[in-house]
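Novice: what follows is a predicted protein model with its sequence.
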Amino acid sequence: MWVARAISLLRKFGVTEGGAAAVEFALILPVMLLAYVGTMEASALISMDRRIQTVSSVVGDLVARKEALVENDLLNFFGASTSIMTPYTTATLTQTITQIEVKKDRTVKVIDSFVFTNGKLTKRTTEETDDTYELPEPMLDISLPAFIIASEASYSYTPFYGIVFDQPVNLYRQTFYLPRHGSTKRITMPGPS
């Protein structure tokens, strides 16, 4: 008796379509929300990556324009990144400017290197830079013999929601410039702080 009743209920359930849309919506809603939030997080990450690229290129370009720099020039150039990064914090932003000499025999030597992080400018020593710098082959070809300005920016981006990207994402950009006043002239950089 109860078996016949269960079979009858199952048959009714199979042909009844009332509420099917609600069940389908309930099944697809989590996927739609995940895609929506993932798209928002991905677009914010791409936007932040573009900002890091802009910081690297702007600072490198400003340094390459000058024949001589004082510490205040570097602080102002690095400080411009605060405006570029708005509304995001610059607490995890690290910027590096390195002046590199490329000799005729394709050897590379670091002349000066400065790091700016958390509002503090420090000059890197030869031991910290290892006195060498890994340059891409095309950059070596363009710059023989010359000085090059390498500008680097790195940032640890923490996604706002943390649903799709739940760990900080480390972003890094590097740009190279030949000094505008002549690539065979060395830029005078400030001494140790």
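Specialist: Sure thing, it's come through.
Novice: okay, CA-based contacts and neighbour counts for the rest of this
Specialist: Will do.
Novice: which helix or strand contains residue 139?
Specialist: helix 137-143 (DSSP states H and E).
Novice: swap that for residue 113, please
Specialist: strand 108-117.
Novice: please compute how far the strand ranked longest in the chain lies from its chain's middle.
Specialist: Of all segments of type strand in the chain, defined using DSSP state E, the longest is strand 146-157. Centroid separation for strand 146-157 versus its chain: 11 Å, with C-alpha atoms, centre = their mean, to the nearest Å.
Novice: second structure follows, compare the two:
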Amino acid sequence: MQNKAAGAVYQASRLGQDETGLAAVEFALILPIMLVLLLGMIEITSGFSTNRKVTMATRSLSDLVSQGTTTNDTDIQAVFVVGGYVLQPYAAAPLTATISQIRIDANKNATVVWSKSATFSGTGQSVAATVTKSAYTAGQSITVPVALQTAPSYPTFLIRSEVKYTYTPTIGYLIKDSIQMSQDTYTRPRQSGCVVYTGIYPTCT
């Protein structure tokens, strides 16, 4: 009888020390957590990367226009296309953009002198931009940062670019809804007092 009891105790002690399959059980327990963390990191990283691209596209638009002394519909469309390419490898279709020139007088009143918008299509090496009517009209009052209202002489001009992008998560596991990203940037004309727009704003007055 004692031998049987001792044998049962021995077998029980061996069972308690048996770790066969323990790693598989632990992996099965932590796998869902690991997948959630992985998918979350992918979505968050993609979102930050897209937002960075939106910022770069916004800066590119105002920077390119401000480097010229004149522009026209053809030039503006080309600038918009460049902005669409900056978003690579992300699709340009959810992108909308506006480029405006703003005039600030001696009383620091800011008004729009010309403005153009665009919608986009395509991705990769086939980005297209369609120039559309801007929501801003010539002579419309507009708010600009106080720090940009000061200039050595007046009137002074600013090139403003605005970009909006609808970001849709690639996986949609943690972030299920689309996110509206937007940026705006101001630059001063570099080669002249203003950027003349052929047929719309012929002189810097």
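Specialist: Arrived safely, thanks for sending. Computed from a predicted model, the values in this text were never measured in an experiment.
Novice: how many neighbours does residue 167 of the second structure have?
Specialist: For residue 167 of the second structure, the neighbour count with other C-alpha atoms under 10 Å is 19.
Novice: that one matches what in the first structure?
Specialist: Here residue 167 of the second structure is matched to residue 157 in the first structure, going by TM-score structural alignment.
Novice: secondary structure element for the corresponding residue of the second structure for residue 48 of the first structure?
Specialist: Correspondence of residue 48 of the first structure to the second structure, assessed by TM-score structural alignment: residue 50. Using DSSP H and E, residue 50 of the second structure sits within helix 22-66.
Novice: just confirm residue 178 of the second structure contacts residue 167, I think it does.
Specialist: Yes. With contact defined as C-alpha atoms under 8 Å, residue 178 of the second structure counts as touching residue 167 (5.5 Å).
Novice: which elements pack onto the longest strand of the first structure?
Specialist: Strand 146-157 of the first structure sits against helix 20-65, strand 94-102, strand 169-177, with contacts defined as 3 or more C-alpha pairs under 8 Å, 6 or more residues apart in numbering; DSSP states H and E.
Novice: most tightly surrounded among the ones you listed?
Specialist: Most buried of those by mean neighbour count (mean count of other C-alpha atoms under 10 Å) is strand 94-102; its value is a mean of 24.
Novice: next, the angle from that strand to strand 146-157.
Specialist: Put simply, strand 94-102 of the first structure runs at 160 degrees to strand 146-157, going by axes from the mean of the first three to the mean of the last three C-alpha atoms, to 10 degrees.
Novice: could you tell me where strand 94-102 of the first structure falls in the second structure?
Specialist: So strand 94-102 of the first structure sits over residues 96-104 in the second structure, by TM-score structural alignment.
Novice: what about the matching stretch, how far off from the first structure?
Specialist: Stretch 96-104 of the second structure differs from its equivalent in the first structure by a mean of 0.7 Å after superposition (mean C-alpha distance after the TM-score superposition for the first structure).
Novice: once you drop chain neighbours, what's closest to the residue opposite residue 189 of the second structure in the first structure once aligned?
Specialist: For residue 189 of the second structure, the aligned position in the first structure is residue 179, judged by TM-score structural alignment. Sequence neighbours aside, residue 64 is the residue nearest to residue 179 of the first structure in space, at 4.4 Å (criterion: C-alpha to C-alpha, 6 or more residues apart in numbering).
Novice: next one: residue 175 of the second structure from residue 42 of the second structure, what distance?
Specialist: Distance, residue 175 of the second structure to residue 42 of the second structure, by C-alpha to C-alpha, to the nearest Å: 11 Å.
Novice: make sure the match of residue 189 of the second structure is indeed in a helix.
Specialist: No. Using DSSP: H, G, I helix; E, B strand; the rest coil, the secondary structure at residue 179 of the first structure is coil, not a helix.
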